[in-house]
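Visitor: below are the sequence and a predicted model; questions follow.
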Amino acid sequence: MCVGRFSVLEGELGRLQVGPLLWRGWALTEECLLVEFVTDGLDKDLGSDVSDAEFVDDYNRNQECLKQFLEIKKLRDDVEWVPSYRSIGGWFDREKLNHQELWNWVKGCLKGAAGSEVALMAKSLAGSGVDESTRDIELPICYELGLDWERIENVSVYSRAEWITQHSAGRYRVAAIGFLPGFVFLDGLDDSLQIPRLELPRTKVPEGTVGIGGRQTGWYAIESPGGWNSIGRMPLPLLDLGQADGSPTPVQVGDWVRFRSISVEEFEELASVAMESEPISNEGAKCNSSRTLSRIRIQVLDAGLWTSIQDGGRTSGQAYGIPKGGVADVVAWKQLKSLLNIESIAVFGPVLECTLKGPRLKFLDNAMIALTGAIMEARVDGKLVKRGSRIRVRAGEVLELGTVKQGCRAYMGIASTAFVGKLKYGSYSQLPGAGRLQRGEILEWMGFSVEPSVGENGPWLVSSYGEGRLLPEFSGIPRLRIQAGPEWALVPKEFKRLFLESDFVVGSQSNRMGIRLKEVRKEGSQEVGNGLLDLWEEFREYWVKQGSMWSSVVAPGVIQLPPNAEPIMLGPDGQTLGGYPRIAYLPKDQQWRAAQFITGDRLRFRMT
């Protein structure tokens, strides 16, 4: 649907009742369809052959939903499916498909209508002898390396040995993969083994840690903060990012997992073997250009506050908890391509994203560069150069980027087609919290010269988003256009009014994973909260009555509302699953502006 010159998502696409389950289709982002089970249909007597009595607990409900999602997933491979408990996200190529078409197809799957295209496809698969069943997988775990046994024994009815025996005897279903890259949620934990999460989460949980969080068990594939009880570690690699496609995790959603207890000695032996056989990541990139390429090397003299290599991000990986990544300000990235006259080249080498304070870089080879994004002072060997222009840098010269004057992230692009470095699941964007350049590091591109058309520094760029307009500035209080999220309808009316009429300020904990907002207003000369926290208590009581919020699909631009009433607007490194209400979505054509917010900046929202 279009409003003026903007494309507006339609939100809810419709509902479908199948037996005791009510399904809803929702256009979550421009390229993601959300299909979820909603509780409204559970208490209705529709004369189904399946009674509500069969859904005696959450586990059985989840299993019924998962069964449907696995059927959907195996019948269509031109969509990246992200199942999670009671929902599934479908990421698609919007040049080939739209939300309504995919929702109509999913409805055919859920109905299972005889003679439908979906049913015929299922019969074809069954007749072909293709084994579409899920797998049973046994994984080794060293319970001796658990960090929280004292706490567990204090709250459990079992001794440590009894607890381990009970846990290792279980058979668990992979219910979801996400939240963190490679983080696996397992369903089926015995009620007697449930342990409350840690009151104070750890800042670092070792990779391979198996944990218990309330009624779930699962594992951390990478070192990260976490609040689950540590019961042991697995010695095998649980996340392999050194490939552009395929599964980077040892399990898929729907698989069954058992744990085999091993000793510390066996753990160390298996870990040693796994390290020796670790695959080498893809390096470099292919170039289709027929022009002669040369090396462009840059030495990092000072990395600045946070400078990283970024590209256009990943086209897949959400199914394994791997964020899309890539440049935060897509407009600035596209402007770099225009400035460097390489729009027609299939591969554009990655760029430098410089946050708040830029780096000092010594060029070891001649290069043609351009600067876009945040406004910051830039000098080549002490001479000022312009943002939004093509800049010739000669071997031996030093580029110095200062502190931002407006905005948050500046970008430096090079006339190049390839970068010499390691890919992380098809992208040079690293995992959240990683990838910062280091002093002394030497970066290498493969590139070619681009002659400026006007003088050494070229003309100012005419922005692609408005004829005759120059590069954007970042002053004032922007009013960002948002669209309703899946849980917006459950927000009390008064809260909706306050959300749309109030100013928000960007919090100090904001980063590429998400922008944390605090809502303020003015009373005289003082800025105070406008009662949002009190209203949130009312909202939380209302929300509890709706049932638990199961983790579901999220994406960059999704605005979540956690219990502290401070909205979180997810960024390019944001999680792929979340358990907070998704009250709104910031469209892609607005996300570039959010990428330029710094702590203390003000903003407002307007709903379309």
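Guide: Great, that's in hand.
Visitor: please count neighbours and contacts with C-alpha atoms only from this point.
Guide: Fine.
Visitor: any idea how far F499 is from the most centrally placed residue in the chain?
Guide: With distances taken as CA atoms, centre = their mean, P323 lies nearest the centre of the chain, 3.4 Å away. When distance is defined by CA to CA, to the nearest Å, P323 is 28 Å away from F499.
Visitor: just R360 next, same as before
Guide: 42 Å.
Visitor: ok, F37 next?
Guide: From F37 to F499 the distance is 27 Å (CA to CA).
Visitor: those two: which has the busier surroundings?
Guide: F37 (22 against 18; other CA atoms under 10 Å).
Visitor: and the host helix or strand of that one, how far out from the chain middle?
Guide: Assigning secondary structure by DSSP states H and E places F37 in strand 32-38. Once both centres are worked out by CA atoms, centre = their mean, to the nearest Å, strand 32-38 turns out to sit 17 Å from its chain's centre.
Visitor: list the buried ones in it?
Guide: Using 16 or more other CA atoms under 10 Å as the test for burial, strand 32-38 gives C32, L33, L34, V35, E36, F37.
Visitor: what's the helix or strand following it in contact with?
Guide: Once strand 32-38 ends, the next helix or strand along the chain (criterion: DSSP H and E) is helix 58-75. Taking contacts as CA atoms under 8 Å, 6 or more residues apart in numbering, the residues outside helix 58-75 that touch it are 37, 54-55, 81, 83-88, 106, 109-110, 118, 121-122, 132, 175, 187-188, 254.
Visitor: repeat the analysis, applying 6 Å as the threshold.
Guide: Contact partners of helix 58-75, identified using CA atoms under 6 Å, 6 or more residues apart in numbering, comprise F55, Y85, R86.
Visitor: try it against this one:
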Amino acid sequence: MLIENWQLPSPRDWGLHGFRAWGLTEDVLLVEAVQNEAGYHKGCQEAVPAAGNSIQVDGVFRQRCLGCFLSLKQSTLEHTPDWANSVEWAPAYVSMGIRFDPKLQPIEQLWKELKNVMKNVLKKGLEKGFADAASRANEPSSTPAQIFELPVCYDKGLDWSRIEDFSGLSKNEFIQRHSRGEYWVAAMGFLPGFAFLDGLDPALSLPRLDAPRTRIPAGTVGIGGGQTGWYALSSPGGWNSLGETPLVLLDHQAGVGNENPSPVQVGDRVRFRSINEQEFDALKNELDVGDLAQEPEHGLDQGFDQGLDQDSVENSVPLSSDDAGPVTGELARDSIQDFVSFEVLEPGLWTSLQDRGRSVGMAYGLPRSGVADLLAYEAALEAVGGQVSGQVSGQVSSQKSSQKSRVVLECTLKGPVLRCLSEATIVLTGADFQVRCERTIVTSGKSETTLRDKVTSDTQSWIIPLHTLVKVKAGDILRWGYSQEGCRGYMAVRAGDYAGQRYWGSISGLAGQGAFMEGQIIRWKHSGQVKVQGVEMVHNLETLQKAHKRQGTRKTVERFAGTPRFRCRKGPEWDWISEEFQEYVMGSEYEVGSDSNRMGIRLSRRVVDEARERDWRAFLTELPSMWSSVVRPGIIQLPPSGQPIVLGPDGQTIGGYPRIAYVPQDQQWRLAQLRPGDRVRLGWV
């Protein structure tokens, strides 16, 4: 949603023509610098889009733009200190994303206030020296921007043969040029802690890999196009690998509200120092950097006490019998007396723990994450939440109590198998996975299964219906099947705070991490007495069985049937698409790709006119590249393939593909329930 094209009365001598303010999402204001003709590269024949966010801007323009945005941030915080806790700033090259709370301030009012501050910034010429502007972005304002030196072992680079072929330089000459440069952090994002560094010697520019690697080690320093930078996490990537650093580049224990989880922030200067493999090993040992610190998949989102001995788990779980003897040991004391606990017997296709996600972290590349289907999540919390004794409904007395019952289990397409390690009250929402509970009891010294699969037994299998509170006992097995409709299902537990780690304010993993593992233990603290208003029915398996016999099995509402049409808002780069093809993009029917996940939904156009499709692909080759800029869940990007990608809750925070549209938050629950092969259409709000 365009808010204003603000043209300066007198353009700056370095090429700034004005700014464009855009409502990117409900809670993110995008401000982009607009370049005038004097700022174009000499001899450029291609028109630069109105926003000025084309790749065709020079280094001086990018530096001055970044200086403007850093000064805008600092000046705003000096005059409005309350914004420090309610507004987050994410500058990137020639634009800046500003996350705010729309409940506190409408986006139009936010832009009006920022515009007044920017007038003062430009009047005083605070952007004229990038170093001066960068220094104002740090606290206190008199402290200069830091110069961060990163040791790099270039011998650990993976692409030197390719690099030498493309650059025409020897390895030693390339290393000397790369390590003697001074760079500035122009953006943070794509992945958590990923630093984009501007100022690369043009002779060192390298095209990205033809086929991105499926895994690049954490700490890899690389070059992609005209930028250099590093991977703070192990992840897929398409940049040329120059080497590795032994330093940890993303602090998993840092709190975003108080600390920068990255050693740098936008505006800082960076230098590289070449080291050999012996120095690399010595530094790594000195800093005690092991796989646990470098690789988040080994440390992120694992269950509380996941290393607990497996035999003790199995031997400590009581059968669901009133005659069962007392349980002893650490697990029994924790899981029964202090915790509501479950053991993961089978993890399912992609099962994880989720909450509402992060409200901060965009500036450091931390995804919002959280549940994909917010409607199902809220329905689950409403069912199990109740009212804590001594509190008024809807109010919380502390941050700790506000986290009560906020963590749920989210599963995708094929659910897990869980063993209950304690009594629990649960509810299921979202897609229907036909979850059944199996209970083993002891009678006359002989075990008998009372709930069995009706395919293999005459005894009926009891399915736990959606939106029904059910009390399960220690030893019960919760066996999730495949989703009948939709993609994601949820289980909430009537309990207190989740007894596990949080990462920058959220239980959610980073960069697609956090899936359950076999043997993992997940725990919630007991919540104490819960008060509810009115009459509440909590089923156990016996009453559920009787209810089924009286009423029969009820069919769930088919929430996910048909071909949905998502009502979108126009994105900042929508006008890059010519009118000739705009209807082709929005009028086509798309199919959800099998490679879709929580990071993004890939849409494949169902081609009915081959000639039209060829013309469309030819048009795509003429689109200019753009400097990376802020993106959020629900943004629809247009990659060179022409097949749109709708970003999900784990999607990156900045991206370099045109943002052609945005799916508003009130429709994103439906995105979460799309399955591979589903068909969708796009339209406008």
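Guide: Great, that's in hand. It should be emphasised that the depicted structure is a prediction, and the values quoted were computed from it without experimental measurement.
Visitor: TM-score for these two?
Guide: Here the superposed chains carry a TM-score of 0.86, computed using TM-score structural alignment, normalised by the length of structure 1; 560 aligned residues with a CA RMSD of 3.1 Å.
Visitor: thinking again about what came up before, assign the equivalent of the residue nearest to the centre of structure 1 over in structure 2 to helix, strand or coil.
Guide: Using TM-score structural alignment, the partner of P323 of structure 1 in structure 2 is P367. State at P367 of structure 2, reduced to three classes by DSSP: H, G, I helix; E, B strand; the rest coil: coil.
Visitor: for P367 of structure 2, give me its contacts.
Guide: D650, Q652.
Visitor: neighbours of L352 of structure 1, how many?
Guide: 22.
Visitor: tell me the contacts of R135 of structure 1?
Guide: D255.
Visitor: map it onto structure 2.
Guide: That one, R135 of structure 1, aligns with Q146 by TM-score structural alignment.
Visitor: need the strands for the stretch 201-350 of structure 2, in chain order.
Guide: Here the stretch 201-350 of structure 2 has its strands, by DSSP state E, counting those that start in this stretch, at 213-216, 220-224, 227-230, 235-237, 240-244, 269-274, 339-346, 350-354.
Visitor: report the mean deviation for the longest one after fitting onto structure 1.
Guide: Think strand 339-346 of structure 2. Once fitted to structure 1, strand 339-346 of structure 2 is off its aligned match by 0.8 Å on average (mean CA distance after the TM-score superposition for structure 1).
Visitor: could you tell me where that strand falls in structure 1?
Guide: With TM-score structural alignment as the criterion, strand 339-346 of structure 2 aligns to 295-302.
Visitor: which residues touch the matching stretch?
Guide: 359-365, 439-446.
Visitor: recalculate using a threshold of 10 Å.
Guide: Residues outside stretch 295-302 of structure 1 that contact it (CA atoms under 10 Å, 6 or more residues apart in numbering) are 358-368, 395-396, 398-400, 414-416, 418-420, 437-448.
Visitor: for S548 of structure 1, helix, strand, or coil?
Guide: coil.
Visitor: check contacts around it.
Guide: G579.
Visitor: what of V520 of structure 1?
Guide: V520 of structure 1 neighbours (CA under 10 Å, 6+ apart): S502, D503, F504, V505, E527, V528, G529, N530, G531, L532, R602.
Visitor: just S402 of structure 2 next, same as before
Guide: G394, Q395, V396, G496, D497.
Visitor: repeat that for E410 of structure 2.
Guide: Contacts of E410 of structure 2 (CA under 10 Å, 6+ apart): 350-355, 370-373, 377, 416, 429-430, 488-492, 515.
Visitor: next one: the residue sitting furthest away from the middle of structure 1 from W536 of structure 1, what distance?
Guide: Distance from the centre of structure 1 peaks at G455, with 42.2 Å (CA atoms, centre = their mean). Distance of G455 of structure 1 to W536 of structure 1, computed by CA to CA: 58 Å.
Visitor: ditto for K123 of structure 1
Guide: From K123 of structure 1 to W536 of structure 1 the distance is 50 Å (CA to CA).
Visitor: those two - which one has more neighbours?
Guide: A side-by-side neighbour count of K123 of structure 1 and W536, using other CA under 10 Å, places W536 first with 21 against 12.
Visitor: what about the residue nearest to the more buried one when sequence neighbours are not counted, neighbour count?
Guide: In space, and not counting its chain neighbours, W536 of structure 1 is closest to A565: 6.1 Å by CA to CA, 6 or more residues apart in numbering. By the criterion of other CA under 10 Å, A565 of structure 1 has 19 neighbours.
Visitor: do K103 of structure 2 as well
Guide: Neighbour tally, K103 of structure 2, other CA under 10 Å: 8.
Visitor: same deal with the one 3 residues further on?
Guide: The burial metric for P106 of structure 2, expressed as a neighbour count using other CA under 10 Å, is 13.
Visitor: and it, what pairs with it in structure 1?
Guide: Checking TM-score structural alignment: P106 of structure 2 goes with N98.
Visitor: are any of the contacts of stretch 295-302 of structure 1 buried, and which?
Guide: For the contacts of stretch 295-302 of structure 1, buried by 16+ other CA under 10 Å: 358-368, 398-400, 414-416, 418-420, 437-438, 442-448.
Visitor: out of the residues you listed, which are inside strands?
Guide: Using DSSP state E, the members of these that fall within strands are 360-363, 367-368, 398-400, 414, 416, 418-419, 442-447.
Visitor: re the thing from before, how about the contacts made by the counterpart of the residue nearest to W536 of structure 1 in structure 2?
Guide: Aligning on TM-score structural alignment places A565 of structure 1 opposite G642 in structure 2. For G642 of structure 2, the contact set (CA under 10 Å, 6+ apart) comprises V585, L603, S604, R605, E613, W616, R617, F619, L620, T621.
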